[in-house]
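**Q** Predicted model and sequence below, questions to follow.
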Amino acid sequence: MYPFTNGNIEKFDDLKYDENKIPLLKYKDSLIYYPVQYTQVALHYYAKYFYTKEEKDKNIFLKQANAIKNKLVVKNGFGVWQCGVEIHPYKADPPFASSMAQGFGLGVMLQAYVLTKDKSYLEAADLALNSFEVLIADGGIKSLWDTYPHYEEYADPKSHVLNGYIFSLAGLYYHYQLTGNEKALKLYNEGIEALTVKIKDYDAGFTSFYSFVTGTGQYPYDSANGSNPDHYHELIVRQIIMLYLWTGDKVFYEYGYKFYQQHLSQINKDIPKKIKSIEASHTIVPKTHGVENLMNNNWTFGNFWSTNKFPTELVLDFGVQRKDITKLVLYGCVNEQSLPGKFEIYVFNNNKWELANTDEDILRTHHTKFKTRHHKTYVVEYDLFGRYEGSKLKIKLLSSKGKKGIALRNINVFFNIRNEYNALIDVIRSSAKDSFN
């Protein structure tokens, strides 16, 4: 079974389908065939059959696979599934090919071949595989990023979408695992080597970058997308852990950990949240703008917590003793004026509060401005002077930078969370046991 898929096809119930059970994407005022979507949906239908072994599920998948095979556009010895619309803000002239769709499509073709032994599916997979060698300018999906190959989700050579790139690597690895194809292994290894070098560029300090397109005036952040803002960042953590499990490369282990520290909520329901609870000595509107807003995964819009009384104390309970407390991240509403001016940070250790830092002790900060059409967030990362240990952290807010008080969308604290991270690796290792079947 292709990695990152499951048999939960119910989540696609609201989609419109054609007579071949190929989903149609609502794009502006039209319904279009979007390769990333229809190949991904087919993979989930295969997963449904993998678990149920019911003929109806198999027949639906094979109907989809046959239609997808027929949509492959072949030219100059390679094949691509083409997107016929322009996707803002990427500078990709339609029709264009997507590495993410190519990776998914490889999986669909190979799964259909396994079920039917029809060599036309294997031939289609090999044609799609060849697109990984072809530059975007020539109709393929490859770009060169500082001489390193990058398989682009969008045909914009400078976009470098991370999750789509990893999905395409999964397709290559899947091809090799099922067929032993040496070209697939070579392209996969080249992609892995490139990512071990470039993954550092995706670290935004408080979250990960989704891509490097700046047409909106700023970099897109993984944690700023959609109704579930941390969805893509959570996906990246899972994907990088999977790469670590496939390769054993410590680069992926460490960056998976770094991004896991940046995560604001829960990635797995059986692993406790980083912050068990937060209490505030004063809140302006507790009913709608209480401290619970500081504990969700939404740092980009929506309700926030605020105070206009000083001093106000925020007490963050970790639930257990934490070591190596090194960083505090505050997500202010609108601009820097919504953040604290003077403050003190305490840790609760050995049954007593100990002063760790004042704002004057913190020598290094990093400021990030984020905005959408309707909302703004001002993120400041405070690197604490020293390493601390404790079961709680208290922020004593003594003043605000502006005149209207303090308004925060979220809070994050960095500390040693290796045990939870290793537990997540075990969960992902277990859930991936059916991959490549």
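**A** Right, received. Where do you want to start?
**Q** alpha carbons only for contacts and neighbour counts from here, please
**A** OK.
**Q** wait, what's in contact with Glu133?
**A** With Cα atoms under 8 Å, 6 or more residues apart in numbering as the criterion, the residues that contact Glu133 are Gly140, Ile141, Lys142, Leu187.
**Q** nope, Thr307 is what I was after
**A** Counting by Cα under 8 Å, 6+ apart, Thr307 has contacts His282, Thr283, Ile284, Gly405, Ile406, Ala407.
**Q** try this one side by side with the last:
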Amino acid sequence: MDMKKACFAAILSAATQCVFADEVVSRNVEGKCPSIGVAERTPYAPGLSYATSGKFTLREDGITLFDYGTNYNNLGKWANPYFNSNFAYALYRDWLQTKCTDDDLKNKFLRVADWYIETAEFKNGMALWTYPFHNQYFDLDPGWISGIGQARVAGVLYRANAVSPKESYKKTADLAMEAYTHEITEGGVITRDNGVTWIEEAPDPKGRSFKVLNGHITALSGLVDIYEITKDQRWKNLIHQGEAAVSRDLTKFDGGFISFFSLDWPSPTRRMSERGGYNSLHVEQLLWMYEYFQEPKYLKWASHFQSYEMNSDKYTASYSVNAKTNGPERTKAILFGASWTTNEYPTTFTVTPEKPTRVKGIAIDALDLARRPIDFTVVAYMSGREVARKEIVGNEELWTDVLFKFPVKADKIDITFTKGDRITAITSIMAIRRDVDLAPVTNRCNYRRKSGTNDIVYTLNGAMSEDPNEKMPVRCDGWVFLPMEKGKPYLRVKAHGVKGAEFTVLESWDMKKWKEVKRVPIASGERIRINAKYAKLEFKREAHEITEISTAVN
């Protein structure tokens, strides 16, 4: 993923700023407010703060603009329909928090709803909000629409109708949802595929289905919101078909080193997500799917993709052009222009897993075609003995998977670059894992990056750190899922919080059936034996800070 793709991400993604309805306000506030509650993926920030932060500005007519600068043919400041739905949802939440007494907030919210009525384009029985520029990432002509945005806008309009009943609000919301009844070749946003349905973030009217994972799941959460409002059976059926699409195709998004952004795209670059970005978003979304659909496989895959976030392989190189700014660690699937560079040959790049790991090979992505590696050799070692070797001569690809004849257990992998066109720049070098590794993960509400650092570290890591000053803040009632390490069956957990608060410790062999092991006071630090592959710690918000989660031999 390059800087241009980052700009596209800004078009449709605001998932890192989301809040959940049950954290903010009840769905009925003293009987004076609409029965429709806060929407999923509402920004944390107050509406007016959201609309004026970063590259956002608030237009005089109450619509927020995002400054794209010279991108998209000098698009400059533009009113993005998706971002305005975030703004509107935040205003709606803010208004509910006043017990629906602040008319200024209400009117600001309704102004955005009116803007949607004013800017809707009506085609083939659908109300659409289009993007006026060429989408080079998916090769879509100006006027493309999004399967994410349609339901978001509809949610704003249904809420507006609940606040201030107006026929145009409901009618336009209904027509916005019609896009989910039309396939992409009919100008809609869905792809029906052998009994399942994909909702396209970037629908191609020519019929090419890109199947963007984060866009599809975000759209599913929007459909859930709309179904809860309308109780329209069509949306319940579509939710079922959309969930079936994820269930069927989720394994195709696993690269063995990172999750893939989509199953197809026209770009010559690999379809990979970045650590700390879209891969992290996939984890958060799969946690939502686990919680909503109660399907254990989504917990498994959230935990698996989280293992890529926690990649602890050590990277070194015999030479770097600039080890400080373009050193080996810059190739850990960070992307966005991060790279390691060399102009000396031979140069050996070494990947050392934290522990011996079964690997299928190495995934290598050049920064661009001109700076690709041309000749190189990949050698895997175990305890100093060579266990696999693959030589590449005359490479002409921007990215490649260098696969051994069969998976091997290795504790070191050397990639020796012997030829490049003057300079070789690598944006990602990742060992391709054979096994589906799992990592500890917490529930969606408590799943978040640690603030104040550029390192890819999560708040849960604080509770598992040996540093007594590190901890995991608890934002809501939740749980922590732990794959138990072989040979370490004893679990210990402690927290600061309200006196009398407890942890409920559960165990499972399959993530489906959970057996309660014990309830312990959060301050006790009692050792608990787990007699299964997995453990889960449940807690209430009264456990303010989890200070320790550890496992031991005895």
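**A** All right, it came through fine. Because the structure is predicted, anything quoted here is derived from the model rather than measured.
**Q** mind listing which of the contacts of Glu133 of the first structure are in helices?
**A** With helices identified by DSSP state H, the entries of the contacts of Glu133 of the first structure that belong to them are Leu187.
**Q** of the contacts of Glu133 of the first structure, closest to Ile362 of the first structure?
**A** Proximity to Ile362 of the first structure was ranked across the contacts of Glu133 of the first structure by Cα to Cα; first place goes to Lys142, at 43.5 Å.
**Q** Aligned to the closest one, what sits in the second structure?
**A** For Lys142 of the first structure, the equivalent position in the second structure is taken to be Ile190, counting by TM-score structural alignment.
**Q** what's the answer for Tyr210 of the first structure, then?
**A** Tyr210 of the first structure is assigned Phe261 in the second structure as its aligned equivalent, the criterion being TM-score structural alignment.
**Q** wait, that match sits on Arg270?
**A** No. The pair formed by Phe261 of the second structure and Arg270 falls short of the contact definition of Cα atoms under 8 Å, at 9.1 Å.
**Q** More neighbours: these two, which one.
**A** Neighbours were tallied for Phe261 of the second structure and for Arg270 using other Cα atoms under 10 Å; the higher tally belongs to Phe261 (24 against 18).
**Q** ok so, going back, so the match of Lys142 of the first structure is in contact with Ala202, correct?
**A** No. Contact status for Ile190 of the second structure versus Ala202: not in contact, 10.0 Å apart, counting by Cα under 8 Å.
**Q** returning to that earlier point: filter the contacts of Thr307 of the first structure down to the buried ones, PyMOL style.
**A** To isolate the buried subset of those in PyMOL, counting by 16 or more other Cα atoms under 10 Å, use the following:
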select buried, resi 282+283+405+406+407
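**Q** can you tell me which of the contacts of Thr307 of the first structure are in strands?
**A** Applying DSSP state E to the contacts of Thr307 of the first structure, the entries found in strands are Ile406, Ala407.
**Q** for the contacts of Thr307 of the first structure, which one is nearest Thr147 of the first structure?
**A** Sorting these by distance to Thr147 of the first structure puts Ala407 at the head of the list, at 44.5 Å, by Cα to Cα.
**Q** separation between the closest one and Leu339 of the first structure?
**A** 7 Å (Cα to Cα, to the nearest Å).
**Q** anything in contact with each of those two?
**A** With Cα under 8 Å, 6+ apart as the test, Ala407 of the first structure and Leu339 both reach Gly332, Cys333.
**Q** What residues in the first structure pair up with the helix or strand hosting Leu491 of the second structure?
**A** Using DSSP states H and E, the secondary-structure element containing Leu491 of the second structure is strand 490-496. Using TM-score structural alignment, strand 490-496 of the second structure corresponds to no residues of the first structure.
**Q** same check, this time on stretch 213-224 of the second structure
**A** Residues 162-173 of the first structure are where stretch 213-224 of the second structure aligns, taking TM-score structural alignment as the criterion.
**Q** elements contacting the lengthiest strand in the second structure?
**A** Across the second structure, the longest stretch assigned as strand under DSSP E is strand 399-410. Counting by 3 or more Cα pairs under 8 Å, 6 or more residues apart in numbering; DSSP states H and E, the packing neighbours recorded for strand 399-410 of the second structure are strand 357-366, strand 373-382, strand 385-392.
**Q** tell me which residues in the last one are buried?
**A** Right, the one you point to is strand 385-392 of the second structure. Of the residues in strand 385-392 of the second structure, Val387, Ala388, Arg389, Lys390 count as buried by neighbour count, 16+ other Cα under 10 Å.
**Q** Next, format those residues as CSV and append distance to Arg448 of the second structure.
**A** Below are these laid out as CSV (distance: Cα to Cα, whole Å):
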residue, distance to Arg448 of the second structure
Val387, 39
Ala388, 38
Arg389, 39
Lys390, 39
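**Q** Closest one of those to Ile549 of the second structure?
**A** For Ile549 of the second structure, the closest of those turns out to be Val387, at 36.6 Å, with distances computed as Cα to Cα.
**Q** what's the counterpart of that closest one in the first structure?
**A** Taking TM-score structural alignment as the alignment basis, one finds that Val387 of the second structure is matched in the first structure by Thr358.
**Q** contacting residues around Met430 of the second structure?
**A** Contacts of Met430 of the second structure were listed using Cα under 8 Å, 6+ apart, and they are Phe257, Thr331, Lys332, Ala333, Ile362, Ala363, Ile364.
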